[in-house]
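> No sequence on hand, only this structure:
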């Protein structure tokens, strides 16, 4: 007869008063391992909006989920972009609405998202040996609020995780400002190339 393992229930206790919620903020130093603040998508749920969702609907989704960035899926559920609260509440929708001559309320997430083809990513192999200061400097130099981390698996590029400038700023008690000189030069270079 095969041996079976018997499981047993754990003891429960009744609450006499409301427990306190845990404090999410974590303190970190620039020399700490980068992996310590990586949002690993293997262990965290992704918040996803559909490309045809309205901007107000997407902001409501972000507020309910407690996030400031969501990924965007296409018609068949494929990953096609990402959009931040700043993208939705900033000048991008106003410019898009005026250039397309459509009312703001008719804009969709697809109109203001950053498509996958414009993402700047870093490979997980580089992150494994990096420090938080390296991540902060990368985000500063490239003017990023989110740094997406990819991983090569079985010949495919997988989205593995991300770093949030806001989370790094809170943990390290610092500010990650974009390097306006290199960003302006890069934008000028793109204009001159076209």
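Received it, and whenever you're ready, just let me know what you need. From a predicted model like this one, the values you see are computed outputs, not experimental measurements.
> only C-alpha atoms for contact and neighbour calcs from this point on.
OK.
> What is the longest helix along the chain packed up against?
In the chain, assigned by DSSP state H, the helix with the most residues is helix 180-193. Where contact means 3 or more CA pairs under 8 Å, 6 or more residues apart in numbering; DSSP states H and E, helix 180-193 is packed against helix 132-142.
> just checking, what packs against the helix it packs on?
Helix 132-142 packs on helix 165-172, helix 180-193, going by 3+ CA pairs under 8 Å, 6+ apart.
> next up, a second structure to put side by side with the first:
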């Protein structure tokens, strides 16, 4: 039922130099003992970064840059997950090797050519996440050697959907550490140091 009349809210002035802009990623500092959900990107609240499987690789790379993400969900027309495309795959040696092996220019490669197929992507269950802390997530990411970890949730019928994403970059940011420009091992060494501090 739609209301016929909505009363406007009162407008208040913003005074220069006395009003800060909040940034949830920075304002919400965490520790190793903080609830894991505090560092999870909840896809019920934030739109998932998705692309189609036939998107050319240069366009997929540009999509990552424009969205400020390091991974994209590759989905079909029904929004079913086909795979995951990560910056490491796009920016690494894989495009050169695949293009060379096929005898085609790199620009002709698509997201499908470099994505990790959905049946090869591992995830954690939302029920486990709800009982976990940031330290558990950092340890899981480190053990897997990945920058990202998906969170799945099942409905009453048992059908799974991706509910969230953990990112080593996001965790580091919320721990208040600057992200190193080195390897995943260096990233986790910095995260571990922050967790025990």
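Perfect, thanks for sending it. A quick note: this is a predicted structure, and the numbers were derived from the prediction, not measured.
> what residue of structure 2 matches up with residue 143 of structure 1?
Residue pairing (TM-score structural alignment): residue 143 of structure 1 is matched to residue 145 of structure 2.
> Could you find the closest non-adjacent residue to the counterpart of residue 33 of structure 1 in structure 2?
Alignment note (TM-score structural alignment): residue 33 of structure 1 maps to residue 35 of structure 2. Counting by CA to CA, 6 or more residues apart in numbering, residue 133 is the residue found nearest to residue 35 of structure 2 once chain neighbours are left out, at 4.4 Å.
> give the contact list for the residue in structure 1 that that neighbour lines up against.
Matched by TM-score structural alignment, residue 133 of structure 2 corresponds to residue 131 in structure 1. Residue 131 of structure 1 is in contact with 30-35, counting by CA atoms under 8 Å, 6 or more residues apart in numbering.
> Could I have the buried ones of those residues as ChimeraX selection syntax?
Of the contacts of residue 131 of structure 1, the buried ones can be selected in ChimeraX as follows, counting by 16 or more other CA atoms under 10 Å:
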select :30,33,34,35
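> I'd like the contacts of residue 131 of structure 1 laid out as CSV, including secondary structure and distance to residue 86 of structure 1.
Shown next, in CSV, are the contacts of residue 131 of structure 1 (DSSP: H, G, I helix; E, B strand; the rest coil; distance: CA to CA, whole Å):
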residue, secondary structure, distance to residue 86 of structure 1
30, coil, 26
31, coil, 29
32, coil, 29
33, strand, 28
34, helix, 25
35, helix, 26
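> picking that back up, which other residues reach the longest helix of structure 1?
Contacts of helix 180-193 of structure 1 with the rest of the structure, by CA under 8 Å, 6+ apart, involve 141-143.
> And for stretch 135-142 of structure 1?
Under CA under 8 Å, 6+ apart, the answer for stretch 135-142 of structure 1 is 34, 145-147, 163, 165, 168, 176-179, 182-183.
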